[in-house]
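*Asks:* Give me a 3D structure for the following:
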Amino acid sequence: MGGTSPVANSGSLEAEKLVAELRSRALALGFDSFGIAPADARPDLPEKLHAALAAGWHGDMEWMAETSDRRASPRGMWPEAKSVIVLGINYGPETDPLAILGEPSLGTISVYARNRDYHEIIKGKLKELAGLLARRSGAEVKVFVDTAPLMEKPLAEAAGLGWQGKHTVLVSRDFGSWLFLGAILTSAELPGDIQHEESCGSCTRCLDICPTNAFPAPFQLDARRCLAYLTVEHKGPIPLEFRAPMGNRIYGCDDCLAVCPWNKFASVSREARLRARPELERPALADLVQLDDAGFRALFAGSPIKRIGLARFLRNVLIAIGNSGDPGFTPLVEARLGADDPLVRGAAIWALRRLAPARARELSLAYLPRESDSSVAAEWTGDI
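*Replies:* Below is the predicted model of the structure:
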């Protein structure tokens, strides 16, 4: 998008008028936060990124290592970038997302995934705003929504939208921890906003509530221990030590976000498509575990949950059922013991052993001799 002529230097009246127009248009499009930073505003990012990768905190998200050179800075990805516009949309929930954790027959879905895929919603708005910038300035523009190697959160911090909290999520004075982020890189040189000071103080609520101790230290996250990563990005069986702490979280984890004291300033999202669909606010595990592929696709049409596929989703649901303590789920779990996908079979065995150990021992006599997958066989024998 756009031409090649840069806008006048960032201190010019022309640039300031352009930014005012962009800010106004962003608000009209439904964005709640708007800020600008120089593309080279965070020279500390390469060192921090490479330290996290060296520690292995990215788990099996190999793409983070593969794109590290580009991810380390906006100019590493696009050398012509001079400014980055970062925008946020509030997705604050209408109810406490942690309340459902106390209802083990229901599944807990992260707030961000309870309706339309935010990538689709934000990208169209970003493209419209970027088009305006290109037309007014003649500059080149590139649009990003969490799908390219761009580190939006530290750039949002540099652009004055908030600060990265101790849970590593962006915290806003106006919207707490509930902001979706998108970015526009441009060859235009635009005046930057003032960066906020980190304002977490001595609070450690987000660290203390984490069910899997995923924070090695404040402001550091080991994704390998994070339930948001394990239930969404992780492709294999859930590691044994994290299954019980999952509780009934079947997609994502909002604990560290939901307890942030700054959330008291967050309102409900203005964007109706980001508000929870009723059927995804309190879904019954008994219904979810019976989904076939067609039912899964229909229920999660347009949702980010659809991207993980049925097998990973059933893995999560079966772990939640195993944590329910309700033997009444046993027939539904048994129905998944013969699933084609070993990921589903293994989770079903774990759930059965938790809910009905005697029945699990009985069925192992029939299932174990014909099990060809070693990881599933280990679930029957407990050698995991």
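*Asks:* drop to CA atoms for contacts and neighbour counts, all remaining ones
*Replies:* Will do.
*Asks:* For the stretch 101-250 of the chain, just list every one of the strands.
*Replies:* 108-109, 141-144, 163-164, 170-171, 179-186, 249-251 (DSSP state E, counting those that start in this stretch).
*Asks:* Which elements pack onto the longest one?
*Replies:* Helices and strands touching strand 179-186, as assessed by 3 or more CA pairs under 8 Å, 6 or more residues apart in numbering; DSSP states H and E, comprise strand 83-90, helix 118-137, strand 141-144, helix 152-158.
*Asks:* what's next to that strand, contact-wise?
*Replies:* 39, 74, 80-92, 118, 122-123, 126, 130, 139-146, 152-153, 156, 170, 172 (CA atoms under 8 Å, 6 or more residues apart in numbering).
*Asks:* for it, the distance to its chain's centre please.
*Replies:* Offset of strand 179-186 from its chain centre (CA atoms, centre = their mean, to the nearest Å): 15 Å.
*Asks:* Equivalent analysis for stretch 153-171, please.
*Replies:* With CA atoms, centre = their mean, you get 15 Å for stretch 153-171.
*Asks:* try stretch 143-157
*Replies:* For stretch 143-157, the distance to the chain centre is 13 Å (CA atoms, centre = their mean).
*Asks:* Can you list the buried residues in that stretch?
*Replies:* Neighbour-count burial for stretch 143-157 flags 143-145, 149-157 (criterion: 16 or more other CA atoms under 10 Å).
*Asks:* Report the two of the residues you listed separated the most.
*Replies:* 143 and 157 (18.2 Å; CA to CA).
*Asks:* Which stretches in the stretch 151-300 of the chain count as helices?
*Replies:* 152-158, 205-209, 227-232, 240-246, 255-258, 278-281, 285-288, 293-299 (DSSP state H, counting those that start in this stretch).
*Asks:* most neighbours per residue, which of those?
*Replies:* Looking across these with neighbours counted as mean count of other CA atoms under 10 Å, the highest average goes to helix 152-158: a mean of 25.
*Asks:* Who are the packing partners of it?
*Replies:* When contacts are defined as 3+ CA pairs under 8 Å, 6+ apart, helix 152-158 sits against strand 33-38, strand 83-90, strand 163-164, strand 170-171, strand 179-186.
*Asks:* follow-up on the earlier one: can I get the strands of the stretch 101-250 of the chain in JSON lines with distance to residue 267?
*Replies:* Shown next, in JSON lines, are the strands of the stretch 101-250 of the chain (distance: least, CA to CA, whole Å):
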{"stretch": "strand 108-109", "distance to residue 267": "20"}
{"stretch": "strand 141-144", "distance to residue 267": "25"}
{"stretch": "strand 163-164", "distance to residue 267": "19"}
{"stretch": "strand 170-171", "distance to residue 267": "14"}
{"stretch": "strand 179-186", "distance to residue 267": "11"}
{"stretch": "strand 249-251", "distance to residue 267": "23"}
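*Asks:* this one as well, want them side by side:
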Amino acid sequence: MTISISDHPNVALRDEIRAEALRLGFDACGFASASDAWPNGGWLREFVAEGFHGAMGWMEETLDRRAHPTAMWTDAKTAVVLGVNYGPAHDPLLALEDGSRAAISVYAQGDDYHEVIKKRLKALARWMHGRFGGEVKVFVDTAPLMEKPLAQRAGLGWQGKHTNLVSRQFGSWLFLGSVLTTLDLPADPPERDHCGTCRACLDICPTGAFPAPHRLDARRCISYLTIELSGPIPVEFRQALGNRIYGCDDCLAVCPWNKFASLSAEMAFHARETLKGPSLAELAGLDDPAFRALFSKSPVKRIGRDRFVRNVLYAIGNSGDAALMAAVEPRLTDPSPVVRGAAAWAAWRLAPKRLESLAVASAEVAPAILDEWRAALA
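*Replies:* Below is the predicted model:
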């Protein structure tokens, strides 16, 4: 005889955990089996086999651990999946209209969500262990756990055609975290796909990073290019960056389900005034201490000053504002080769004749940077 969810002996326990999660500040809480069959592991292997992960070698290195939740922890029975709304106050696409100012992904305009969510996850896990026993482990993004498929199983939303989680209540704006436990808790009904025939997220992508619905080629994704890639961004994608200097919100922001989203209640995720369309000219002049100070507590700090200024210079090159050459020229002699290369490209885009005169007096010797100059002046 099949036992219904309502007959499960731990229904009351599950409901008490959900109430505590909401009390701690989570906006969504769902439960999924951690031990059921897991077809997503096969999808991930295909993703890596096709090279879609690009330079993210850690995805290949941790492939076996990502293949199934119990590969992370064999004793896990239940995944408690938590979501925190980080809905912005304004349409992120508006930031793309002023080419002299920077567009920073919504999730990175406030405090680092890893730190905010991890504290709450630990608090919930401690409470669970003290209240009900059982062993617990917490995970938030950086661990090799496929949280978006888990979130769909737990009823928080579904993976849209852009591969991100979409919620009927919060649109595309949910940070995720999980608590795995040895407690046997009843699962919530999984969420079904509500995308229908819509393909807005696929069509808006500036670099064509979606070869098909539900498939992402990270090598073409602006978030990957501006955050994960450490060297020069391939020339074929630079103009498509526009003024996006950290991440890209286009496929998230265009989702029709965002009409049901609301402003995040978490003040730590509200955009800092200094990160609401900051000046590209000012950002290009950041040295390492100034970069660290500006992005204290922000996820942006993890890419480091050189990679960040590289992105800023590409954006300046796309601005069409020749006055920004004043911010570019000092970077042509920057200590960082990747910055110097980006500066050469930006100078070529804004003032090719000026770049030609600078090349005559240049003492540049790095082969990769000389290649940038030669390509620009060819």
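*Asks:* hang on, the earlier thing: switch the helices and strands packed on helix 152-158 of structure 1 over to TSV; also include distance to residue 291 of structure 1.
*Replies:* Below are those laid out as TSV (distance: least, CA to CA, whole Å):
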stretch	distance to residue 291 of structure 1
strand 33-38	39
strand 83-90	31
strand 163-164	38
strand 170-171	35
strand 179-186	29
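*Asks:* Let me have those in CSV, extended by mean neighbour count and distance to residue 229 of structure 1.
*Replies:* Compiled in CSV, these are given as follows (neighbours: other CA atoms under 10 Å; distance: least, CA to CA, whole Å):
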stretch, mean neighbour count, distance to residue 229 of structure 1
strand 33-38, 25, 26
strand 83-90, 26, 22
strand 163-164, 24, 18
strand 170-171, 26, 17
strand 179-186, 25, 17
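*Asks:* looking at those, which is closest to residue 205 of structure 1?
*Replies:* Of all those, strand 170-171 sits nearest to residue 205 of structure 1, with 13.4 Å by CA to CA.
*Asks:* neighbouring contacts of that closest one?
*Replies:* Strand 170-171 of structure 1 is contacted from outside by 153, 156-157, 162-165, 177-179, 262, using CA under 8 Å, 6+ apart.
*Asks:* so that strand corresponds to what in structure 2?
*Replies:* The aligned range for strand 170-171 of structure 1 in structure 2 is 165-166, by TM-score structural alignment.
*Asks:* now stretch 107-125 of structure 1
*Replies:* Under TM-score structural alignment, the match for stretch 107-125 of structure 1 in structure 2 covers residues 102-120.
*Asks:* What of stretch 275-285 of structure 1?
*Replies:* With TM-score structural alignment as the criterion, stretch 275-285 of structure 1 aligns to 270-280.
*Asks:* which ones are touching residue 262 of structure 2?
*Replies:* 87-88, 170.
*Asks:* go with 7 Å
*Replies:* 87, 170 (CA atoms under 7 Å, 6 or more residues apart in numbering).
*Asks:* how near is it to residue 53 of structure 2?
*Replies:* For residue 262 of structure 2, the distance to residue 53 of structure 2 equals 32 Å [CA to CA, to the nearest Å].
*Asks:* And for residue 314 of structure 2?
*Replies:* 23 Å.
*Asks:* Which one's more surrounded, these two?
*Replies:* Using other CA atoms under 10 Å as the criterion, residue 314 of structure 2 and residue 53 rank with residue 314 on top: 29 against 20.
*Asks:* which SS class is the residue mapped onto the more buried one from structure 1?
*Replies:* The equivalent of residue 314 of structure 2 in structure 1 is residue 319 (alignment by TM-score structural alignment). The assignment at residue 319 of structure 1 comes out as helix when based on DSSP: H, G, I helix; E, B strand; the rest coil.
*Asks:* Can you verify my assumption that residue 319 of structure 1 contacts residue 351?
*Replies:* Yes. Counting by CA atoms under 7 Å, residue 319 of structure 1 does reach residue 351; the two are 6.1 Å apart.
*Asks:* contacting residues around residue 384 of structure 1?
*Replies:* residue 378.
*Asks:* what's the neighbour count on the nearest residue to residue 104 of structure 1 once chain neighbours are set aside?
*Replies:* In this structure, residue 104 of structure 1 finds its nearest non-sequential neighbour in residue 324, 4.9 Å apart by CA to CA, 6 or more residues apart in numbering. The number of residues packed near residue 324 of structure 1 is 22, by other CA under 10 Å.
*Asks:* residues of stretch 298-318 of structure 1 that come out buried?
*Replies:* Result for stretch 298-318 of structure 1 [16+ other CA under 10 Å]: buried residues 299-300, 302-306, 310-318.
*Asks:* what's the closest non-adjacent residue to the equivalent of residue 34 of structure 2 over in structure 1?
*Replies:* Here residue 34 of structure 2 is matched to residue 39 in structure 1, going by TM-score structural alignment. Leaving aside its sequence neighbours, residue 39 of structure 1 sits nearest to residue 83 (CA to CA, 6+ apart; 4.6 Å).
*Asks:* Equivalent analysis for residue 101 of structure 2, please.
*Replies:* Per CA to CA, 6+ apart, closest to residue 101 of structure 2 is residue 279, 4.6 Å.
*Asks:* Quick one: neighbours of the one you found, just the number.
*Replies:* 17.
*Asks:* Quickly note the distance from it to residue 293 of structure 2.
*Replies:* 16 Å.
*Asks:* likewise residue 79 of structure 2?
*Replies:* 37 Å.
*Asks:* okay but the match of residue 34 of structure 2 is in contact with residue 74, surely?
*Replies:* Yes. Judged on CA under 7 Å, residue 39 of structure 1 makes contact with residue 74 at a distance of 5.9 Å.
*Asks:* Identify the contacts common to the two.
*Replies:* Joint contacts of residue 39 of structure 1 and residue 74 (CA under 7 Å, 6+ apart) are residue 81.
*Asks:* ok, back up a step: got a list of what the match of residue 34 of structure 2 touches?
*Replies:* Going by CA under 7 Å, 6+ apart, the list of residues near residue 39 of structure 1 reads 74-75, 81-84.
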